[in-house]
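Engineer: Predicted model and sequence follow; I will ask about them next.
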Amino acid sequence: MLLEICANSFQSAKNAQEAGAHRIELCQELSVGGLTPSYGLLKLVKEKLNILTHVLIRPRSGDFVYSKDEFELMQKDITLCKELNFDGIVSGILKADNTLDIARTKVLIELARPLSFTFHRGFDEVKKPEVALQQLIDLGVERVLTSGQKPKAVDCIALLRQLNTLANGQIIIMPGSGINADNVGVFRESGFTEIHASASREISQSETLFSALQTVSDLDKIKAILHAI
């Protein structure tokens, strides 16, 4: 089973590599579900690390319905990631009715090639996941990151198993959200080949006017998940 770590900073990415994780999803602002990482973070990871890296392309927090300008920004960010020789893109677009925006998602997929393309947790907002899954298969998406439309993946293992059966090897179903060393066995025994986890801990910081919760992917937690796989 492959372990992907959701790395929200350079330190998280470095910890993932040192712990032996197989891949990272690089992002920032995990507190809002993750956003596109800065140019500086992209460059630093590429220059100093060698772990397989997929980059989240999500221009803002909130829903996954994007304006013309936001769509243009996403395309420019994908082009940048290709120029920097990253390994994959994590992205996707929905329509206002929470169905898959096939046309614009296809543009992103085609632009990203030959990089791997993962449809992100926008999938957990769609009304008919079975229909959306087949649409993503038809688009040639390599994998779907999903919690099974629940806050924690372990709470909807039945739907995840159903989706994995429907995928039938045509697309990877990668469970994510709340996966840790204590429950990863459920996913291994259910036949999933990849899982996604942040394995994070809170960082202590001084109290200031702009204080906010900060987290980092923890070396020991990552190793514990790998040991349990």
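Structural biologist: Structure received.
Engineer: Could you use CA atoms for every contact and neighbour count after this?
Structural biologist: Will do.
Engineer: how about the strands of this protein, start to end?
Structural biologist: Counting by DSSP state E, the chain has these strands, from start to end: 2-7, 23-26, 52-56, 88-91, 116-119, 143-146, 172-175, 194-197, 200-202, 215-217.
Engineer: And the longest one, what's buried?
Structural biologist: Okay, so that is strand 2-7. For strand 2-7, a neighbour-count test (16 or more other C-alpha atoms under 10 Å) marks L3, E4, I5, C6, A7 as buried.
Engineer: Contacts for that strand, please.
Structural biologist: Residues from elsewhere that reach strand 2-7 (C-alpha atoms under 8 Å, 6 or more residues apart in numbering): 13, 16, 21-28, 193-199, 216-217, 222, 226.
Engineer: Can I get the buried part of these as one PyMOL selection?
Structural biologist: Selecting in PyMOL just the buried members of those, where the criterion is 16+ other C-alpha under 10 Å, is done with this command:
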select buried, resi 13+16+21+22+23+24+25+26+27+28+194+195+196+197+198+199+216+217+222+226
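Engineer: Can you give me the end-to-end span of stretch 212-220?
Structural biologist: Its start and end residues considered, stretch 212-220 measures 24 Å (C-alpha to C-alpha, to the nearest Å).
Engineer: Alongside the first one, take a look at this:
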Amino acid sequence: MNKIKMEACCGSVRDVIIADQLGFDQIELNSGLEIDGMTPSVGTLVMAKKLTDMPIYPMVRARPQGFNYIEEEFQAMLYDAKNLIKHGADGIVFGFLNADASINVERTKEMVDVIGDKDVIFHRALDFTKDLEASLKQLIDLKVDRVLTSGGQKDILDNLDLLKYLQDNYGDQIEIIVGGGIRPHNVKEVLTKTGIKQVHFSGRERIFDESTYVMGLSENKDDYSYDGVSEEKLKEIMNQVLKVGE
């Protein structure tokens, strides 16, 4: 069986260091994992590029929740993408939908043009569309290189038949990377039953920063913590991935 490519979802330079030491293949870089990721700073990208030789794909996202942006947010995202590519991004991760959760074709075209010869990755906004197969065909026509998907909005284990169907029928036209709900107990089953050769996960944990806790404004330590990758959780998932095909 061909090697499974592993992508770490990283929200900081700290996370990149851990992923590099563990031997991941590539990184999706963002900020604010606790809100499912936002556009990372150029400084974070530049430092990450200094720390690893892995391909790094920043996610461009203007705000939490939703993928139907006002025009000014969209223009800001195009600018961010241009700036990140200028400073060494190997590709850009993004997703644009209309109000009815269909693919926003025009905006996707514009972003594809901005990304140029770098990798074009459409994120899990795809999972919110009403017809995953039809949406995937649109993205293929739009020259998207790769999509991140869990096969829809259900639990990933409920979507294995659809994921296998998409991989079997479209995997030679667009790269499919499975992600969303990947855990140590299910990753081997997901990869084995779908035949997908790329997997995306973060293995998050809450990281406490005592420098703000001393102010004593709250007794809840979660108020002074943030999400980052857990080295232990990443190792657990990686060990299961390495067993695929045994």
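Structural biologist: Nice, I can see it. Keep in mind that what you see is a predicted model, and the values were worked out from it rather than measured.
Engineer: Need the TM-score from the superposition.
Structural biologist: Scored against TM-score structural alignment, normalised by the length of structure 1, the superposed chains reach a TM-score of 0.93; 229 aligned residues with a C-alpha RMSD of 1.7 Å.
Engineer: unless I'm mixing things up, G92 of structure 1 is touching V126, no?
Structural biologist: No - under the criterion of C-alpha atoms under 8 Å, G92 of structure 1 lies out of contact with V126, with a separation of 11.8 Å.
Engineer: higher neighbour count, the two?
Structural biologist: Using other C-alpha atoms under 10 Å as the criterion, G92 of structure 1 and V126 rank with G92 on top: 28 against 19.
Engineer: circling back: closest to Y66 of structure 1 out of the strands of structure 1?
Structural biologist: When these are compared for distance to Y66 of structure 1 using C-alpha to C-alpha, the nearest one is strand 88-91, at 11.9 Å.
Engineer: how much does that closest one stray from structure 2?
Structural biologist: In the superposition with structure 2, the aligned residues lie an average of 0.7 Å away from strand 88-91 of structure 1, counting by mean C-alpha distance after the TM-score superposition for structure 1.
Engineer: Just tell me the aligned range of that strand in structure 2.
Structural biologist: Taken onto structure 2 by TM-score structural alignment, strand 88-91 of structure 1 occupies residues 91-94 there.
Engineer: ok now do A228 of structure 1, which residues does it touch?
Structural biologist: Contact analysis of A228 of structure 1 by C-alpha under 8 Å, 6+ apart lists A181, D182, V184, G185.
Engineer: Format those as CSV; extra columns: neighbour count.
Structural biologist: Converted to CSV, the contacts of A228 of structure 1 look like this (neighbours: other C-alpha atoms under 10 Å):
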residue, neighbour count
A181, 16
D182, 10
V184, 19
G185, 14
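Engineer: What's V178 of structure 2 aligned with over in structure 1?
Structural biologist: Matched by TM-score structural alignment, V178 of structure 2 corresponds to P175 in structure 1.
Engineer: That match contacts G148, doesn't it?
Structural biologist: Yes - here P175 of structure 1 reaches G148: they are 7.4 Å apart, a contact under C-alpha under 8 Å.
Engineer: which residues do these two both contact?
Structural biologist: With contacts defined as C-alpha under 8 Å, 6+ apart, the residues adjacent to both P175 of structure 1 and G148 are L160.
Engineer: tell me, what residue is most central in structure 2?
Structural biologist: Centroid check for structure 2 by C-alpha atoms, centre = their mean gives E28 as the closest residue, at 5.3 Å.
Engineer: That one and I56 touch, don't they?
Structural biologist: Yes - applying C-alpha under 8 Å, one finds E28 of structure 2 in contact with I56, separated by 6.0 Å.
Engineer: Quick check: neighbours shared by the two?
Structural biologist: Common contact partners of E28 of structure 2 and I56 (C-alpha under 8 Å, 6+ apart): none.
Engineer: any idea how far the residue of structure 2 most remote from its centre is from D227 of structure 2?
Structural biologist: Most distant from the centre of structure 2: G216, at 35.1 Å, with distances by C-alpha atoms, centre = their mean. Distance, G216 of structure 2 to D227 of structure 2, using C-alpha to C-alpha: 21 Å.
Engineer: what's the counterpart of A19 of structure 1 in structure 2?
Structural biologist: Residue pairing (TM-score structural alignment): A19 of structure 1 is matched to L22 of structure 2.
Engineer: Its match: neighbour count?
Structural biologist: 13.
Engineer: Pull the contacting residues for it.
Structural biologist: Listed by C-alpha under 8 Å, 6+ apart, the contact partners of L22 of structure 2 are K235.
Engineer: just checking, what packs against the top helix by length along structure 1?
Structural biologist: Counting by DSSP state H, the longest helix found in structure 1 is helix 68-83. Helices and strands in packing contact with helix 68-83 of structure 1 are listed as helix 102-112; criterion 3 or more C-alpha pairs under 8 Å, 6 or more residues apart in numbering; DSSP states H and E.
Engineer: which residues in structure 2 does the helix it packs on match up with?
Structural biologist: Correspondence between helix 102-112 of structure 1 and structure 2 is established over residues 105-115, with TM-score structural alignment as the criterion.
Engineer: rewinding a little: spell out which two among the buried residues of strand 2-7 of structure 1 are the most distant pair, please.
Structural biologist: L3 and A7 (12.1 Å).
Engineer: on that earlier part again, so how far does the longest helix of structure 1 sit from its counterpart in structure 2?
Structural biologist: Comparing helix 68-83 of structure 1 with its match in structure 2 after superposition yields a mean distance of 1.0 Å (mean C-alpha distance after the TM-score superposition for structure 1).
Engineer: orientation of that helix relative to strand 52-56 in degrees?
Structural biologist: 170 degrees (axes from the mean of the first three to the mean of the last three C-alpha atoms, to 10 degrees).
Engineer: can you list contacts of helix 68-83 of structure 1?
Structural biologist: The contact list for helix 68-83 of structure 1, computed with C-alpha under 8 Å, 6+ apart, reads V55, I57, R58, P59, I89, L108, L111, A112, L115.
Engineer: Noted, bye for now.
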